[in-house]
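Colleague: below is the sequence, then the predicted model.
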Amino acid sequence: MRIGNNPHKDEVLPQSDYLHQVVIPVYIPHQEGYFKDSLRIFQLCIQSLLKTVHSKTCITVVNNGSCEIVIEYLDQIYHEGHIQELIHTENIGKLNAVLKGLAGNNIELVTITDADVLFLENWQESSTKVFRALPKAGVVGVVPQFCMYKNKCGNILFDTLFSEKLKFIPIQFSEGLVRFYDSIGWDRSYNKDYLKYGLGLEHDNVKVFVGSGHFVATYKKQMFQEMKSYFNYKLGGDSENYLDTLPLKYDYWRVTTYDNYAYHMGNVFEDWMSEIEHNKNNRTEIDFGFVVHKQAISFMVLLKNELFPKFLFNHSISKLFYNWKKLPKSMVNNYNNIIPK
C-alpha cells in the first residue's frame, strides 16, 4: 500500500558543482604473478590524482571484480571522502566498467584513466587550456606517444593540411616517451627519430601533438550522450577502438599536450614511482563552457578518416608530406619504419 505522493516526484535535479570527472576502472583479482604489485601501483595512482586535481573534480572508481583487500582499500578512501563515487561490480570487462562510471551525471569534461597512471602536476590545467585554445579538440591526452597522428586523426590532418601551424616539432621531454614504451614492455630498438620530432599543431600559443592514446585522456562528455551500453570483451577486441572512433562521429580532434604530464607505471613497482613529488594543487581559476559539436555527416566522417589517410600515408605521398611539414630531411626516409614491439 502507498499513501500520498513522493515529495520528490517531478523535482528537477540541481546543476552539479563538479566541472571535471575522472573515471578509473580497476581490476586486481589477487596479489600474485602479474598482479603482485598492482595494489601498490593503484594506490600511487590515487595518491597522485588527489594531489593534482582541483576541488571541483569528481573521482569515480569502478571496482571491476577485484579481491577483498582492494575492496577494503576502496571502501576506506570512499568513506574518508577522498573519492566521490565508488561502484562495485563483478568482472564485467574494462570498457563496460567505464560506461558504468560515465552514467548518471552530466559533468562537462571526463578523464578516463587506467589504474596504473601516475599523474603529474598541472595535467588538469594543461588539458583544459588545450580545450580552450582548440575548440575542435574533443580528446586531450597527457602522455605523448610515437606517431599517434596515424591513428584515427584523419579529420585534423584534413582540416589543417594547408595550415603552417601543422608541422613537425621537437619533442620536449623524450624521457617521458622512453619511460612509456619501457612500461609496456617494448625493447629500445625503435627508431630513435621518434624521440626527437613529432607532428604537432600550434594555436593561440598552445602547442599539441596530433593524436592521443587512450590509457589516459580527457574527453568532452557530450559525445557520450548516446553511448553504447555493452561490450562483450573483458579487455581489447573492439572495446578500446570505441573510445578512439567515437570522437570522429562528432568531428572532434584527438590531440596530446606538448609536455608530458603523467607516467604509465605498468604492473611492476619501481623505486622512482614513489619518489615523484607533488605540491597540492590549490588553483582557483577553473575553465568550463567548452564548444560542443553535433554529429557529423557520415560521408564527411568517411572521407576524412578513411579515404584521406589512405591517400596521405601512401609510401610516396607520405615522404612529400613529411618534407612539406618540416621534418628534418635526414629523418624523412626512415620515418615510416615499422616500430618493433
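Modeller: Received, thanks. Numbers count the residues shown, from 1 in each chain.
Colleague: from here on, contacts and neighbour counts on C-alpha atoms
Modeller: Noted.
Colleague: and the gap between the nearest residue to L134 once chain neighbours are set aside and F290?
Modeller: Using Cα to Cα, 6 or more residues apart in numbering and skipping residues adjacent in sequence, the residue nearest L134 is H203, 7.2 Å away. Distance of H203 to F290, computed by Cα to Cα, to the nearest Å: 16 Å.
Colleague: here comes the other one, which I'd like you to weigh against the first:
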Amino acid sequence: MRSGFNPEKIKEEKNVLKPHRVVVVFYIPEIESDYYREAGKVLDVCLDSLIKTINPETTNITLINNNSTPKVEAVVEKYRSHLDKYVFYNENKGKVFAVLNEVRGVFEPFVTITDSDMLFYSGWEKSVFEVFRQFPQAGVVSPIPLPYLTFHYNQNVFGFPSFSGQIQYGKFVDDEDIELYLKGTNLPNLINRKAKYNWKEKQFVLKKKNGFTAVIGAYHVVSTYRTDQFRNVYTFPELKFQNSYETNFIDCLANPNGFFRLSTMKTFAYHIGNNLDDVVEKHQFDDSLLISPDEIDKVVKKQHYSSWYILWNRFIGKLLIKHLWNK
C-alpha cells in the first residue's frame, strides 16, 4: 500500500534538449592477443580526444559496451562522469544492432556515430556543422575528406545539382590529408579505382558561389547525421558482424531522404586502428576551437522535398553518374 506523497511530482524539473549526440560503440573481447593488446589504450585515446573537442553545452555522449572484457572497465570509469548515457550489453550484439537500437530513439536533431578507434581533432564539430550550414541538403557529414566514396549512395548530389555548376572535379584535397587517411586504415590499395585519375590526384567537390567547398562522399566509420533519416525505419540486423554491414542499414538512408553525403576538406579525425602510432603521440589540442551553441543554431533545418522530386533527382543522378561523372 502506498503511503505519503511522492515529492518528485512537485519539483517540476525539466529535461534539456541539446542539438547533438555522439554515439560510440566498442567491443574488446580480450587484451592478451596481438590484435587487441592495445585496444584499451586506443579506447582511452578516443574518449579522451572526444571529450576534449566537444562542447558539453551542445553535445551529449552515449557509450555502448558490446560485452567487452572487464579488464577495460577502468577506461570507462575514468570518463564515466562525462557520459550522458552508458549502455552495457550482456552479449556482443554487433555494431549495427547496438547503433540502430540507440539512434532510432535519439531526440537530438544531429547524431554522430563513430567507431571507438578514432582520434578527434580540435574543431571537428565546428567544421562538420559549417558543412551542414552551407549545404542544407547535407544529411551526412564526415570529419575526414573521403573522395574515394564520392558515388557511394550519393545519387542526390549528382541529380539536379549537376546543372547548377556546383560540382567540380580537380585537385582540391591536400595529399597530406589523403595520406593520413591511408596511414590510419593501412589500406594502400584504396588509392586505386576505375577512373582516368585516382582519387588522390583529383576529387569531386561541391563548391558554392561564396567559395565554400565540401568533399562529395562520406563513410560510416565516423559521420554526423541528421537524425530524421532514422525515423520510421525498422529493418532488423540479423547478423552480428559482416564486412561493411552498415551499408545496408545506415549508408543507404541518405538517398530516399533526398540527402547529400559530404565530408570536410581537411582532416579532423584520425583512424587509429588497433595500435597507437606517432600521429597520436604528437597530436595536440586547442580549446579555442570548441563549437558554440550559436554556430549550431545557424544550421538550417531539414529541407523538405516531395517524394516525386527526390525520386526524379535520384534517377537523374544515377544516369549522370553512370554516363557522365564516373567514367
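Modeller: Right, received. Where do you want to start? In this text, all values refer to a predicted model and were calculated from it rather than measured experimentally.
Colleague: re the thing from before, what's the burial count for the residue nearest to L134 of the first structure?
Modeller: Residues within reach of H203 of the first structure, counting by other Cα atoms under 10 Å, total 12.
Colleague: which residues does it contact?
Modeller: Neighbouring residues of H203 of the first structure by Cα atoms under 8 Å, 6 or more residues apart in numbering: A133, L134, K165.
Colleague: buried subset of the residues you listed as a PyMOL selection?
Modeller: Entered in PyMOL, the line below selects the buried ones among the contacts of H203 of the first structure, by 16 or more other Cα atoms under 10 Å:
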select buried, resi 133+134
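Colleague: how near is Q47 of the first structure to L109 of the first structure?
Modeller: Taking Cα to Cα as the measure, Q47 of the first structure falls 21 Å from L109 of the first structure.
Colleague: swap that for W186 of the first structure, sorry
Modeller: 32 Å.
Colleague: next one: K329 of the first structure
Modeller: K329 of the first structure sits 40 Å away from L109 of the first structure, going by Cα to Cα.
Colleague: G184 of the second structure belongs to a strand, doesn't it?
Modeller: No: looking at G184 of the second structure with DSSP: H, G, I helix; E, B strand; the rest coil, it is helix, so not inside a strand.
Colleague: chain neighbours aside, what residue packs nearest to it?
Modeller: Per Cα to Cα, 6+ apart, closest to G184 of the second structure is H271, 4.8 Å.
Colleague: alignment lookup: that neighbour to the first structure.
Modeller: Using TM-score structural alignment as the criterion, H271 of the second structure maps onto H264 of the first structure.
Colleague: so what's its match up against?
Modeller: Taking Cα under 8 Å, 6+ apart as the criterion, H264 of the first structure is in contact with D116, V117, L118, R179, F180, S183.
Colleague: so which of the residues you listed belong to strands?
Modeller: Applying DSSP state E to the contacts of H264 of the first structure, the entries found in strands are V117, L118.
Colleague: tell me the SS of the spatially most central residue of the second structure?
Modeller: The geometric centre of the second structure, computed from its C-alpha atoms, lies nearest to S223 (Cα atoms, centre = their mean), at 1.1 Å. Put simply, S223 of the second structure is strand when judged by three-state DSSP.
Colleague: helices of the stretch 1-150 of the first structure, residue ranges please.
Modeller: Secondary structure of the stretch 1-150 of the first structure by DSSP state H, counting those that start in this stretch: the helices cover 38-52, 68-79, 94-102, 123-133.
Colleague: alright, I will stop here.
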